[in-house]
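Participant: Requesting a structural model of the entry that follows:
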Amino acid sequence: MPGTGTGLRERQLARLARPGSGPALVVVDVQRDFAEPERVAAYGPTDDALAALDLAVTRIEHLVAAARELDVPVVWVELGSDPARPWRAGNWLRGGDYDAPMGPDEPCLLGSPGAEWFRARPADGETRVVKRGYSGFLGTDLDARLRAAGRGWLTVVGLTSECCVYATAQDAVQLDWPVVVPRDATAAYDLDVNAAALVQLGLNVAVLSDADEVVGLWKRGTR
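Facilitator: The predicted model follows:
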């Protein structure tokens, strides 16, 4: 567990706000199958959870716009479920059948409407990384791309907080990236699950923040 000494957070953020610190924004799985209310209904979200999801996407849109204005690279991580390469452990975990073929209801099937971006979307020239599991780093070249771009720390946002955002942020810190997660730019389909995920992220993975504070860090770090 990270240290909790007096002034720790101030020291952490001061390191990230240094001129030339090289921030990047990593947007995870803001896709229709994970964000469009009609498509997430099967997860049973309450009206309050849907409102929180909508707010998170709005804050992500705000962060993407601010990043572009400040020349902070935006990296888009997206799930691409490929029937030719089923994630068998995922099949087993969710349904108990390790050898089951990928069904038509699998989220974010490659080329399907559900895999499309939801509201926020990449601009021409922005990096896109397709993953087949939870983490944007596992089995991809995301780490290499960020290092080639001279980045120094990451803001990780997206959906959902307890799953793909957590896995991506956890892998990032284990790969030696300082990570900031804005509480208002991620969500889950259950408010209690989201709250627990944020506690876990703050304990062992990231500095928790909010979108406005992150933009302030970017402004100081890109002077």
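Participant: From now on I want contacts and neighbour counts done on CA atoms only, so please keep to that.
Facilitator: OK.
Participant: Could you pull up the residues touching Pro182?
Facilitator: Applying C-alpha atoms under 8 Å, 6 or more residues apart in numbering, we find Pro182 in contact with 155-157, 208-211, 214.
Participant: this one as well, want them side by side:
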Amino acid sequence: MTSRIALLPIDVQRGFDVPPWGRRNNPQMEINGRRLLAAWRERGWPLIHVRHDSVQEGSTLRPDHPGNAFRDGFEPRADEAVVSKSVNAAFIGTDLDLRLRRLGVDTVVVFGVSTDMCVSTTARVASNLGYRTVVVGDACFCFDLDDGAGGTIAAEAISAAHLATLRAEFAQVLDTSELLEKIDAL
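Facilitator: The predicted structure is shown next:
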């Protein structure tokens, strides 16, 4: 049963550490994400890395920018697949759905950057495509955002709202420890 669960690390890239990206929440994201990778690798379960290859001029995530590289500890191993995307959802313009279906996957576990953008969008599309979807909330982070009226919405509030929305309709939302405790029962 559990081999039908794929882990999808989303956009865990160095480009989010440099301007124009602002203050982020959840400094534990990397620790928790590495725990998830280790659990999947130990079990030999399906793992597909997702990388944002931006087509936007000046983006820190463009393939020709050093920020396109994966963060330390999140580099794919030689036998692990990488899906390259240029939009928020990892399923749009990629072969991710085909890869998952060929592996017999019916459940996806999603984590990474950023909670409100690519993680949320990928989780929503996964759910709409019929995958049982789990978002690991404490293995994600997002950034403060301009509220459009001269203020700032804190990353913590953005994360909480997006995880609540995902939980309400699209995904089971768990913390890393909860997931690792329940992993064999998923």
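Participant: before we move on, back to that, and of the contacts of Pro182 of the first structure, the nearest to Gly221 of the first structure?
Facilitator: Val214 (10.4 Å; C-alpha to C-alpha).
Participant: What's the match for that closest one in the second structure?
Facilitator: Using TM-score structural alignment, the partner of Val214 of the first structure in the second structure is Leu179.
Participant: next one: Pro182 of the first structure
Facilitator: Pro182 of the first structure maps onto Val136 in the second structure, by TM-score structural alignment.
Participant: quick check, its match in a strand?
Facilitator: Yes - if the criterion is DSSP: H, G, I helix; E, B strand; the rest coil, then Val136 of the second structure is within a strand.
Participant: Thr60 of the second structure versus that one, what's the distance?
Facilitator: For Val136 of the second structure, the distance to Thr60 of the second structure equals 25 Å [C-alpha to C-alpha, to the nearest Å].
Participant: Check the first structure for its longest helix and report it.
Facilitator: helix 47-69 (DSSP state H).
Participant: ok so, going back, mark which of the contacts of Pro182 of the first structure are buried, thanks.
Facilitator: 155-157, 208-209, 211, 214 (16 or more other C-alpha atoms under 10 Å).
Participant: need the contact list for the counterpart of Ser84 of the second structure in the first structure.
Facilitator: Under the alignment (TM-score structural alignment), Ser84 of the second structure pairs with Val130 in the first structure. With contact set as C-alpha under 8 Å, 6+ apart, Val130 of the first structure has these partners: 77-80, 136, 140.
Participant: make it 6 Å
Facilitator: 77-80 (C-alpha atoms under 6 Å, 6 or more residues apart in numbering).
Participant: Return the member of the residues you listed nearest to Gln200 of the first structure.
Facilitator: So of the contacts of Val130 of the first structure, ranked by how close each gets to Gln200 of the first structure (C-alpha to C-alpha), first place is Val77, at 21.5 Å.
Participant: what residues are up against that closest one?
Facilitator: Counting by C-alpha under 6 Å, 6+ apart, Val77 of the first structure has contacts 27-28, 128-130, 136.
Participant: The second structure: which residue goes with that one?
Facilitator: Val77 of the first structure maps onto Val50 in the second structure, by TM-score structural alignment.
Participant: So Tyr189 of the first structure, which state does it fall into?
Facilitator: Classified using three-state DSSP, Tyr189 of the first structure is coil.
Participant: Does it touch Gly44 like I think?
Facilitator: No - using C-alpha atoms under 6 Å, Tyr189 of the first structure is not in contact with Gly44; the gap is 7.2 Å.
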